[in-house]
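Participant: coords below, sequence missing:
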């Protein structure tokens, strides 16, 4: 079971359940790896529906790494993500929202 109040999101990859979380270290790694802009720009892209598959992959990798995974984006190229690209995008958006959500739900 994931704890949404700590920013956790569950995602099945190759049939295995993973808990993703954007820790401060994962966020810093994500921001360093962004090809364009900052985390604020990334949030704005998701809010406006203008995110790219690269954005989704970067968020999934950062969340996995924040959850203790030691892989890389290349490890996910041929992975089967439950729900396909849409499922990955939903998980990435939820992960990003939970990372900046206050405990009262705002």
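Facilitator: All right, it came through fine. Here the structure is a predicted model, which means the values were calculated and not measured.

Participant: CA only for contacts and neighbour counts going forward, please
Facilitator: Noted.

Participant: okay, buried residues for the lengthiest helix in the chain please.
Facilitator: Secondary structure of the chain per DSSP state H: the longest helix is helix 84-99. Residues 88-89, 91-99 are the ones in helix 84-99 that count as buried (16 or more other Cα atoms under 10 Å).

Participant: format those as TSV; extra columns: distance to residue 57.
Facilitator: Converted to TSV, these look like this (distance: Cα to Cα, whole Å):
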residue	distance to residue 57
88	8
89	8
91	10
92	8
93	11
94	13
95	12
96	12
97	16
98	17
99	16
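
Participant: structure two is appended below for comparative analysis:
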């Protein structure tokens, strides 16, 4: 079960419920893949509305690995995300919101 207090979001991938979490390592990987100069640039890219399907997949892939998944982007490209593109975008947005929320 995903725990939002720990920044976790659930995603059903190929019929299996998985945990996604943007750890510092996952964020560094994401910066590299998206060629973002900083975390602020990365967040701005997602908040600006200029999101591409590849951006969502990279974010989901990084979050899955942050949650302990051992796959990679090529595995994700072949996988079925329950709820389709809309659910993938929702999970990506939720991960970002949780990763950058102020401490409680």
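Facilitator: That came in fine, so what should we check first? Keep in mind that this is a model prediction, so the values were computed, not measured.

Participant: what's the mean distance for the longest helix of structure 1 versus structure 2?
Facilitator: Its aligned residues in structure 2 lie a mean 0.5 Å from helix 84-99 of structure 1 after superposition (mean Cα distance after the TM-score superposition for structure 1).

Participant: gap between that helix and the chain center?
Facilitator: 6 Å (Cα atoms, centre = their mean, to the nearest Å).

Participant: contacts for it?
Facilitator: Helix 84-99 of structure 1 is contacted by residues 4-11, 20-23, 43, 46, 53, 56-57, 59-60, 63, 81-82 when judged by Cα atoms under 8 Å, 6 or more residues apart in numbering.

Participant: with stretch 41-52 of structure 1 instead?
Facilitator: 55, 93, 96.

Participant: show me the contacts for the residue nearest to residue 33 of structure 1 when sequence neighbours are not counted.
Facilitator: Once flanking residues are discounted, residue 33 of structure 1 sits nearest to residue 58: 7.9 Å by Cα to Cα, 6 or more residues apart in numbering. Going by Cα under 8 Å, 6+ apart, residue 58 of structure 1 touches 30, 33-34, 73.

Participant: what do you get for residue 65 of structure 1?
Facilitator: 20-21, 26, 71.

Participant: that one -> structure 2?
Facilitator: Superposed on structure 2 with TM-score structural alignment, residue 65 of structure 1 falls opposite residue 65.

Participant: give me the element its match is part of.
Facilitator: Element membership for residue 65 of structure 2 (DSSP states H and E) is helix 53-66.

Participant: that helix relative to helix 84-99, how many degrees between them?
Facilitator: Here helix 53-66 of structure 2 runs at an angle of 60 degrees relative to helix 84-99 (axes from the mean of the first three to the mean of the last three Cα atoms, to 10 degrees).

Participant: the helix or strand that helix 53-66 of structure 2 is followed by vs structure 1 - mean distance after superposition?
Facilitator: Downstream of helix 53-66 of structure 2, the first helix or strand assigned by DSSP H and E is helix 73-78. Superposing on structure 1 and averaging over aligned pairs (mean Cα distance after the TM-score superposition for structure 1), helix 73-78 of structure 2 comes out at 1.0 Å.

Participant: the nearest residue to residue 73 of structure 1 once chain neighbours are set aside: what's it in contact with?
Facilitator: Nearest residue to residue 73 of structure 1, sequence neighbours excluded (Cα to Cα, 6+ apart): residue 61, at 6.1 Å. Residues in contact with residue 61 of structure 1, defined by Cα under 8 Å, 6+ apart, are 71-73.
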